[in-house]
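Engineer: Okay, sequence plus prediction incoming.
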Amino acid sequence: MATVHIPAQLRKLTGSEQVEVEAANLRQLLEALESRFPGIKDRLCEGDRIRPGLQVTIDGQMSQKGLAAALAPQSEVYFLPAIGGG
């Protein structure tokens, strides 16, 4: 199962810093999270995309594939505030 590290501002919904989810891609992961923690998907997504201002890392790599990003059975997933600037 993939390990999802929950951002601090969403831990009230999950009651935990991390949760394990069975999913083959990011879309399935978000659907599984939503079924367990209603309302979390709206906090992480805007429509069919990751919310502006958030970045997803999978196994230490920033994902540019959106919700289609593949997950391995033991993936580590982080939702992080996007950092901008120059």
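Structural biologist: Okay, I see it. Residues are numbered from 1 along each chain as shown.

Engineer: Going by C-alpha atoms from here, please, whenever you check contacts or count neighbours.
Structural biologist: Fine.

Engineer: so where do the strands sit in this structure?
Structural biologist: Assigned by DSSP state E, the strands in the chain fall at 2-5, 18-21, 45-46, 49-50, 54-58, 61-62, 76-81.

Engineer: and Ala32, which of these is closest to it?
Structural biologist: Closest to Ala32 of those is strand 18-21 (C-alpha to C-alpha; 6.8 Å).

Engineer: Identify all contacting residues around the closest one.
Structural biologist: By C-alpha atoms under 8 Å, 6 or more residues apart in numbering, the residues outside strand 18-21 that reach it are Met1, Ala2, Thr3, Val4, His5, Ile6, Leu29, Ala32, Leu33.

Engineer: okay, pairing it with this:
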Amino acid sequence: MDTLRNTCRVTVRLPGPLVDLFPGSPRRLEVEARTVGEMIDALNARWPGMRDRLCDTTPAVRRHINIFIGGERARLDTPLRPEAEVFVLTAISGG
């Protein structure tokens, strides 16, 4: 079975604090994936350990990470559409 079947190319925008942890990773890149989970797998294949920064062990997107597609919050099982732009954001907190 072709694992790339029905995948689409999407643009991913990563936050500066995450990029700083993975030398050579860009703020903007394109990957092939069918879901947000597969997109994270593709990022992790390029920069091992990135999944651990984005996902917890349940597995789910970490509470302090937000992933948006078309202005809507996404989960790991959220499907991706061709040419979609995916924004990965870190939560800001303080007191």
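Structural biologist: Structure's in. What do you need? Keep in mind that what you see is a predicted model, and the values were worked out from it rather than measured.

Engineer: Can you pull the TM-score for these?
Structural biologist: Laid over one another, the chains give 0.84 as their TM-score (TM-score structural alignment, normalised by the length of the first structure), with 82 aligned residues with a C-alpha RMSD of 1.6 Å.

Engineer: nearest to Arg11 of the first structure, of the strands of the first structure?
Structural biologist: strand 18-21 (8.7 Å).

Engineer: Find me the equivalent region of that closest one in the second structure.
Structural biologist: Using TM-score structural alignment, the residues of the second structure aligned to strand 18-21 of the first structure are 28-31.

Engineer: and the gap between Leu67 of the first structure and Pro81 of the first structure?
Structural biologist: Separation of Leu67 of the first structure from Pro81 of the first structure (C-alpha to C-alpha, to the nearest Å) stands at 17 Å.

Engineer: Apologies, that question was intended for Ile50 of the first structure.
Structural biologist: Taking C-alpha to C-alpha, one finds Ile50 of the first structure at 11 Å from Pro81 of the first structure.

Engineer: Neighbour count for those two, which is higher?
Structural biologist: For Ile50 of the first structure versus Pro81, neighbours defined as other C-alpha atoms under 10 Å are more numerous around Ile50 (20 against 13).

Engineer: The more buried one maps to what in the second structure?
Structural biologist: Ile50 of the first structure maps onto Val61 in the second structure, by TM-score structural alignment.

Engineer: Now do the contacts for Gly60 of the first structure.
Structural biologist: Contact analysis of Gly60 of the first structure by C-alpha under 8 Å, 6+ apart lists Glu76.
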